[in-house]
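In: Sequence first, then the predicted structure, then my questions.
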Amino acid sequence: MTTVAESPTELPLGLILAIAAASGATAAWWPQVAYRLAVAQGESPRTACSVCGTPFTVGWRGWFQLAASCCASPDHRWIVGLLAAITGAALCWRTADTSGGRAVLLAGWLLLVQAGILLSLIDLAVRRLPTRLVGALAAIVIVCAGFAAWLEDRPQLLLATMAGGLVVGTLYLLLALLTPSQVGMGDVRLAATLGAALAASGWQAVALSLMLPYLLAFPFAVAQVRHRTAQAGHLPFGPFLVAGAVLAYLLTPG
């Protein structure tokens, strides 16, 4: 008996544009959330503007809406939203086949981009990556990989995800032990999570993600040293880890 292969399921252009728009609209709110979470380790999230003292609205609205008189209203929301929209469209375009578990992996990457933007904004502001947020992202990656593996009856997909996180996490842990002033434990946890997500797509993407963050960070590190900024020895590495992982995923075949 001949088995008919399952035909690829491609995303229509209209759905790609809708996903891109939703990604951009969602990410546009993250600067406000990041402002409240960008506090020193051990401190509670901000309940009022640190500049003008305007209190934030109590409840969930206070996380996404500032008072009109507050001077801390983020003026770069549209840039963040545009970047997320372009990235969302690129992820959809890269995923030529959304049949089986690949649609689940695509959803996982769209969520990863959103979480990565939030983590990057916090890291840029206070040079730290909150453990709870990174842990939540890791849980999303594992759940998506497990669900995709179940849909495709490919347990090796989940095993590859776990192995990718272990390998990349171990490498960055060694870097953190050798250069503690350059790589923090938050970077280690985030790198392991991104490595796990990439391993589901293949080890070529994992290998590329080990190089790209440093290539992206190099010009900024040089500029920081040349201008001798106050924090020249501590470049926030989270944004480069996220950008490098997304680029590695986009540049490797699906």
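Out: Received, thanks.
In: okay, CA-based contacts and neighbour counts for the rest of this
Out: Noted.
In: my read: Gln182 touches Leu235, true?
Out: Yes - using C-alpha atoms under 8 Å, Gln182 is in contact with Leu235, at 7.4 Å.
In: Comparison target, given below:
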Amino acid sequence: MTTLQPLLPLLTGASALLGLLVGSFLNVVVHRVPAGASVVSPPSACPACGHAIRRRDNVPVLSWLLLRGRCRDCSAPISARYPLVELATAVLFGVAAVLAVTATSDRASQSTAAQVVLLVALLWAMGMSVALTLIDTDTHTLPNGVVYPSAVVLAVLLALVSALDGDWGALGRAAIGAAVLGIAYLALALAVPGGMGLGDVKLAVVLGLVLAYLGWGPLAVGAFGAFVVGGTVALALLVSGRARWRGGLPFGPSMLVGAWLGIAFGDGLWTGYLRVLGVA
């Protein structure tokens, strides 16, 4: 097996650079998808004066700095959120690359092509995570326009990894994980009306697919981690007086953070847990 480990610095840097570009696009997605608008047309324009944004003013982070956070035509302020999202996406794409290479380096018989496709799948999952976290925070929704395409793309990419690797067991495990996590969230949504939305249920299916493909450990830790993160955030907001007990906090961001904790630490934590139980 040829591992991508020696290429880790290059892949991390390239993924971070890609993240800058994707982050710029995600700003458009976060703004337009909840409104039901196209993400490709019309071209981006200043909301204050309506002037189309020039290409030279659309370079991630750099353009905002050169313009000093203001529109070139009308001097209206441009939110610092735009470059922050671009920078955050760059960092998170670099993290996703490290996690992808780490995950594949521990798997015997995985081909280089399969490792690259899995890297692409995790980068897509990270882009989805950034977009849905921002949208759910802003609007308390998880739009089908992001969730459905992500489900299809990730399913196809993971199936391709299995085809390149001959590891169809992982794909079967992914299907089981998607079903189990989706059914669990559906049961919660039905048992506690208003506690979970159908958007959470749909996202659970997508996350279950990815987590279970990587292993039962990532699935278990990712699923449990969502409630740990959600509970911690809710408690912090309640203590600080920024939320009420029935304030309707969005749960999607907690699900996504929990999933990435599962991807990063799931195998190790799950193995340690089984050893404590004396079954590993």
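Out: Now that the structure is in, tell me what you want to look at. Here the structure is a predicted model, which means the values were calculated and not measured.
In: Which one's more surrounded, Gln182 and Leu235 of structure 1?
Out: More crowded of Gln182 of structure 1 and Leu235, by other C-alpha atoms under 10 Å: Leu235, with 19 against 15.
In: Kindly tell me how buried Val95 of structure 2 is, as a neighbour count.
Out: Val95 of structure 2: 18 neighbours (other C-alpha under 10 Å).
In: leaving aside the residues next to it on the chain, what's closest to it?
Out: Thr12 (7.4 Å; C-alpha to C-alpha, 6 or more residues apart in numbering).
In: what's the matching residue for that neighbour over in structure 1?
Out: Thr12 of structure 2 maps onto Ile16 in structure 1, with residues paired by TM-score structural alignment.
In: what does Ala125 of structure 2 give?
Out: Correspondence of Ala125 of structure 2 to structure 1, assessed by TM-score structural alignment: Leu112.
In: show me the contacts for Val229 of structure 2.
Out: Counting by C-alpha atoms under 8 Å, 6 or more residues apart in numbering, Val229 of structure 2 touches Ser254, Val257, Gly258.
In: Compare these and tell me which is most surrounded.
Out: Gly258 (25 neighbours).
In: before we move on, which element is the most centrally placed residue in structure 1 in?
Out: The C-alpha lying nearest the average C-alpha coordinate of structure 1 belongs to Gly116 (C-alpha atoms, centre = their mean; 2.1 Å). Counting by DSSP states H and E, the element that carries Gly116 of structure 1 is helix 102-126.
In: Report all helices and strands that that helix contacts.
Out: Applying 3 or more C-alpha pairs under 8 Å, 6 or more residues apart in numbering; DSSP states H and E, we find helix 102-126 of structure 1 packed against helix 13-27, helix 30-37, helix 77-94, helix 131-152, helix 238-251.
In: Take those and lay them out in a markdown table including distance to Ser44 of structure 1.
Out: Below are these laid out as a markdown table (distance: least, C-alpha to C-alpha, whole Å):
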| stretch | distance to Ser44 of structure 1 |
| --- | --- |
| helix 13-27 | 23 |
| helix 30-37 | 8 |
| helix 77-94 | 24 |
| helix 131-152 | 13 |
| helix 238-251 | 21 |
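In: out of those, nearest to Tyr214 of structure 1?
Out: helix 238-251 (7.5 Å; C-alpha to C-alpha).
In: hmm, who's touching that closest one?
Out: With contacts defined as C-alpha under 8 Å, 6+ apart, helix 238-251 of structure 1 is touched by 90-91, 94, 113, 116-117, 119-121, 123-124, 129, 187, 190-191, 194-195, 198, 201, 205-206, 208-209, 211-214, 216-217.
In: Ok, stretch 205-213 of structure 2 next?
Out: 147, 150-151, 154-155, 158, 170-171, 173-182, 218-219, 222, 256, 259, 262-263.
In: chain center to it, what's the gap?
Out: 12 Å (C-alpha atoms, centre = their mean, to the nearest Å).
In: Give the aligned range of that stretch in structure 1.
Out: Using TM-score structural alignment, stretch 205-213 of structure 2 pairs with 192-200 in structure 1.
In: Ala175 of structure 2 belongs to a helix?
Out: Yes - under DSSP: H, G, I helix; E, B strand; the rest coil, Ala175 of structure 2 sits within a helix.
In: Map it onto structure 1.
Out: Checking TM-score structural alignment: Ala175 of structure 2 goes with Met162.
In: And the match of Thr12 of structure 2, how close does it get to Leu111 of structure 1?
Out: Per C-alpha to C-alpha, to the nearest Å, Ile16 of structure 1 is found 15 Å from Leu111 of structure 1.
In: still on that earlier bit, give the contact list for the residue nearest to Val95 of structure 2.
Out: Residues in contact with Thr12 of structure 2 (C-alpha under 8 Å, 6+ apart) are Phe93, Gly94, Val95, Ala97, Val98.
In: Mind telling me what the second one corresponds to in structure 1?
Out: In other words, Gly94 of structure 2. Counting by TM-score structural alignment, Gly94 of structure 2 corresponds to Ala89 in structure 1.
In: Looks like that match contacts Ala22 (just checking).
Out: No - in this structure, Ala89 of structure 1 is not within contact of Ala22 by C-alpha under 8 Å, at 10.3 Å.
In: of the two, who's got more company?
Out: Taking other C-alpha under 10 Å, Ala89 of structure 1 and Ala22 do not tie; Ala89 has more neighbours (22 against 16).
In: now the more buried one, nearest residue through space, not along the chain?
Out: Nearest residue to Ala89 of structure 1 in three dimensions, chain neighbours excluded: Ala20, at 5.0 Å (C-alpha to C-alpha, 6+ apart).
In: Quick one: buried ones out of the contacts of helix 238-251 of structure 1?
Out: 90-91, 94, 113, 116-117, 119-121, 123-124, 129, 187, 190-191, 194-195, 198, 201, 205-206, 208-209, 212-213, 216-217 (16 or more other C-alpha atoms under 10 Å).
In: Ala37 of structure 2 should be in a helix, yeah?
Out: No - judged by three-state DSSP, Ala37 of structure 2 forms no part of a helix; its state is coil.
In: Can you tell me how far it is from Ile53 of structure 2?
Out: Ala37 of structure 2 is 18 Å from Ile53 of structure 2, where distance means C-alpha to C-alpha.
In: Then Ala234 of structure 2?
Out: Ala234 of structure 2 is 39 Å from Ile53 of structure 2, by C-alpha to C-alpha.
In: These two - which one has more neighbours?
Out: Legend: neighbour count by other C-alpha under 10 Å for Ala234 of structure 2 and Ile53, higher for Ala234 (21 against 15).
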